[in-house]
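A.B. asks: I would like the atomic coordinates for the input below:
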Amino acid sequence: MQHIRTLRHSGCFAWHVGVDANPLCRRWDRIEAVVVAVLIVVACAMIPVAWWVGHAVYDAGVRTAATQTATRIPTTATLTQPAPTAAGGQDPGTRTKVPAVGQWRLPNGAQRVGTVAADVGAPAGTAISIWIDASGAPAPAPMSRDQIIMQAGLGVCYTALATLVLLAAAFRLVRWRLDRARFLAWEREWAYVEPRWMRRRGADGTP
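C.D. replies: Okay, here's the model as predicted:
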């Protein structure tokens, strides 16, 4: 029984993809089946491509993080005056970061005063961990491992999404062209069959 059910499912699949000997399966149906098979193969082939894109993005992120770590120095800034109590009308309870004036020491021992990101309402004298570049100006922290992994994951997702969109668009275009060909073929066949069918109905006395 299981063998019969398997054969039945196989026959249904063959009928749907147009590879059986069904006379109702036209040339356009077989072309569509071939196109679907090709698109499936392309989609499967894009899996390692998406993985390669993610790996390349990850490697690029690692190199960027290494460069940032080599050219930036962690230090501590001290606020010289209280940070603003609100940022653009935002609720102070949200503890958003606001620009504040602070000072920090450079590797050569010199003092630098500038703008740093501090918590809303932070009092003067608050110590804030910052990163500075070779010129001594504040700079973003080097990319973390989590950020690198997130970028690599986004690269994989974007590649897969772009592939699916392009394949779906290609299938829709091919399906539209094949449907037009089907309709034209049906019109030609009906133009050939209709006169004979009408004459037969008249000969049989069918109204």
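
A.B. asks: CA only for contacts and neighbour counts going forward, please
C.D. replies: OK.

A.B. asks: does P84 touch A124 like I think?
C.D. replies: No - in this structure, P84 is not within contact of A124 by Cα atoms under 8 Å, at 10.7 Å.

A.B. asks: between these two, which is the more surrounded one?
C.D. replies: Regarding P84 and A124, a neighbour count based on other Cα atoms under 10 Å identifies P84 as having more, with 18 against 15.

A.B. asks: for that one, give me its contacts.
C.D. replies: By Cα atoms under 8 Å, 6 or more residues apart in numbering, the contact list for P84 reads V98, P99, A100, V120, G121, A122.

A.B. asks: okay, buried residues for the helix or strand containing the third one please.
C.D. replies: Secondary structure here is read from DSSP states H and E; on that basis A100 sits in strand 97-105. With burial defined by 16 or more other Cα atoms under 10 Å, the residues of strand 97-105 counted as buried are K97, V98, A100, V101, G102, Q103, W104.

A.B. asks: my read: the first one touches A117, true?
C.D. replies: Yes - assessed by Cα under 8 Å, K97 is found in contact with A117 at 5.7 Å.

A.B. asks: list the helices and strands the helix or strand where T69 lies packs on?
C.D. replies: Secondary structure assignment for T69, by DSSP H and E: helix 27-71. The contact analysis (3 or more Cα pairs under 8 Å, 6 or more residues apart in numbering; DSSP states H and E) places helix 27-71 against helix 2-17, helix 145-203.

A.B. asks: same thing but at 7 Å, please
C.D. replies: helix 145-203 (3 or more Cα pairs under 7 Å, 6 or more residues apart in numbering; DSSP states H and E).

A.B. asks: just how off-centre is the helix it packs on within its chain?
C.D. replies: The chain centroid and the centroid of helix 145-203 are separated by 23 Å, computed with Cα atoms, centre = their mean, to the nearest Å.

A.B. asks: tell me the angle that helix makes with helix 27-71.
C.D. replies: Using axes from the mean of the first three to the mean of the last three Cα atoms, to 10 degrees, the interaxial angle of helix 145-203 with respect to helix 27-71 works out to 170 degrees.

A.B. asks: for the closest residue to L167 other than its chain neighbours, the count of nearby residues, please.
C.D. replies: The spatial neighbour of L167 that comes closest, neighbours along the chain excluded (Cα to Cα, 6 or more residues apart in numbering), is L39 at 6.5 Å. Counted by other Cα under 10 Å, the residues lying close to L39 total 17.

A.B. asks: report the contact partners of Y58.
C.D. replies: If a contact means Cα atoms under 7 Å, 6 or more residues apart in numbering, then Y58 has I148, I149, A152 as its contacts.

A.B. asks: would you do the same for the sequence below? I want to compare the two.
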Amino acid sequence: MARTHGTKVRRVRLWRWRRNPLRRRSDLIEAWVLLATLVLALSAAAFAGLAAAAAVDGALAERRDRIRAVPAVLTRDAAHAPPAPASGNEDDSVWAPVRWTAPDGTGRTGRAEVEPGNKAGTAVTVWTDPEGRLVSPPPGGAEARFQIVMAGVTIGGAAAGSVLLGGRLVRSRLQRRRLEEWEAEWRLVEPSWRKRMTG
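C.D. replies: Predicted coordinates:
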């Protein structure tokens, strides 16, 4: 809200909270809605973000517990193996055939990411699930922290955005109602105002 002094306009802060003849009941309700929306948005962002981060952290920990690193041997030179698709690794790893032993003692073969210069017979490490099947290594260190933080930020932001959107819808409905009240009051006042102006 602004007050005018001659040609100067001065903005009055928190005018909805102050008693004045122009403040309506809907203005005060809107002020409370705005305050409640901000508090709820911050609370929802913190709660949902922390919950999401904890869930991702727990899922990564469970995955680390389920899979294990096992020794394997390259069965063919990796020099001319096809490059690994974008895996997030900074090195130029390639897919090459490897052989390892499953938990039940049987020999297994498959393809795993290895360094491109390795020769056949080179010992490498692969990751397997409880059944002895090849899986990708679990994210750790900076990559795991990044996933945890991004999950928290994304879910927290979405929760806060939902609350802010709900608050915006309530405020727009209050504004519509206020305009309807003004129009109804103007219809009552306008005839006497018109008489005064023409009289």
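
A.B. asks: TM-score them against each other, please.
C.D. replies: A TM-score of 0.73 describes the superposed chains when it is computed by TM-score structural alignment, normalised by the length of structure 2; 185 aligned residues with a Cα RMSD of 3.4 Å.

A.B. asks: coming back round to it: what's the first helix or strand after the helix holding T69 of structure 1?
C.D. replies: As assigned by DSSP H and E, the chain's next helix or strand after helix 27-71 of structure 1 is strand 73-79.

A.B. asks: which of the residues in that following strand are buried?
C.D. replies: Using 16+ other Cα under 10 Å as the test for burial, strand 73-79 of structure 1 gives I73, T76, A77, T78, L79.

A.B. asks: just those residues now: which is nearest S144 of structure 1?
C.D. replies: When the buried residues of strand 73-79 of structure 1 are compared for distance to S144 of structure 1, the smallest value, 14.9 Å, is given by I73; criterion: Cα to Cα.

A.B. asks: who's the closest spatial neighbour of the residue mapped onto the closest one from structure 2, skipping the chain neighbours?
C.D. replies: Residue mapping for I73 of structure 1 onto structure 2 gives A69, with TM-score structural alignment as the criterion. Taking Cα to Cα, 6+ apart, and ignoring the residues beside it in sequence, A69 of structure 2 has W127 as its nearest neighbour in space, at 4.5 Å.

A.B. asks: cool, and R111 of structure 2?
C.D. replies: Taking Cα to Cα, 6+ apart, and ignoring the residues beside it in sequence, R111 of structure 2 has P97 as its nearest neighbour in space, at 4.3 Å.

A.B. asks: in structure 1, what residue corresponds to the one you found?
C.D. replies: P97 of structure 2 maps onto V101 in structure 1, with residues paired by TM-score structural alignment.

A.B. asks: contacting residues around its match?
C.D. replies: By Cα under 7 Å, 6+ apart, the contact set of V101 of structure 1 is L79, T80, Q81, G114, T115, V116.

A.B. asks: 8 Å instead?
C.D. replies: Listed by Cα under 8 Å, 6+ apart, the contact partners of V101 of structure 1 are L79, T80, Q81, A83, V113, G114, T115, V116.

A.B. asks: what do you get for P123 of structure 1?
C.D. replies: Residues counted as contacts of P123 of structure 1 (Cα under 8 Å, 6+ apart) are L79, Q81, P82, A83.

A.B. asks: please tell me I have it right and R23 of structure 2 contacts R16.
C.D. replies: Yes - the criterion here is Cα under 8 Å, and R23 of structure 2 meets it with R16 at 6.5 Å.

A.B. asks: ok, the residue nearest to A69 of structure 2 - how many residues close by?
C.D. replies: As a burial measure, the neighbour count of W127 of structure 2 was computed by other Cα under 10 Å and equals 18.

A.B. asks: how about the one 4 residues further on?
C.D. replies: Burial of E131 of structure 2, expressed as a neighbour count using other Cα under 10 Å, amounts to 10.

A.B. asks: same thing with the one 10 residues further on?
C.D. replies: Counted with other Cα under 10 Å, residues neighbouring G141 of structure 2 total 7.

A.B. asks: next one: it relative to V70 of structure 2, how far apart?
C.D. replies: Between G141 of structure 2 and V70 of structure 2 the computed distance is 20 Å (Cα to Cα, to the nearest Å).

A.B. asks: how about stretch 107-127 of structure 2, which residues are buried there?
C.D. replies: Taking 16+ other Cα under 10 Å as the criterion, stretch 107-127 of structure 2 shows T109, A112, E113, V114, E115, P116, N118, A123, V124, T125, V126, W127 as buried.

A.B. asks: among the residues you listed, which ones are in strands?
C.D. replies: Counting by DSSP state E, those place T109, A112, E113, V114, A123, V124, T125, V126, W127 in strands.

A.B. asks: where does stretch 23-41 of structure 2 end up in structure 1?
C.D. replies: With TM-score structural alignment applied, stretch 23-41 of structure 2 matches the range 25-43 in structure 1.

A.B. asks: contacts for that stretch?
C.D. replies: With Cα under 8 Å, 6+ apart as the criterion, stretch 25-43 of structure 1 contacts 15, 17-19, 163-164, 167, 171, 174-175, 178, 181-182.

A.B. asks: dump the residues you listed to JSON lines, plus distance to I47 of structure 1 and neighbour count.
C.D. replies: Below are those laid out as JSON lines (distance: Cα to Cα, whole Å; neighbours: other Cα atoms under 10 Å):
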{"residue": "W15", "distance to I47 of structure 1": "28", "neighbour count": "18"}
{"residue": "V17", "distance to I47 of structure 1": "23", "neighbour count": "18"}
{"residue": "G18", "distance to I47 of structure 1": "26", "neighbour count": "21"}
{"residue": "V19", "distance to I47 of structure 1": "27", "neighbour count": "15"}
{"residue": "T163", "distance to I47 of structure 1": "10", "neighbour count": "17"}
{"residue": "L164", "distance to I47 of structure 1": "11", "neighbour count": "15"}
{"residue": "L167", "distance to I47 of structure 1": "13", "neighbour count": "17"}
{"residue": "F171", "distance to I47 of structure 1": "19", "neighbour count": "16"}
{"residue": "V174", "distance to I47 of structure 1": "23", "neighbour count": "16"}
{"residue": "R175", "distance to I47 of structure 1": "24", "neighbour count": "18"}
{"residue": "L178", "distance to I47 of structure 1": "28", "neighbour count": "17"}
{"residue": "A181", "distance to I47 of structure 1": "33", "neighbour count": "13"}
{"residue": "R182", "distance to I47 of structure 1": "34", "neighbour count": "16"}
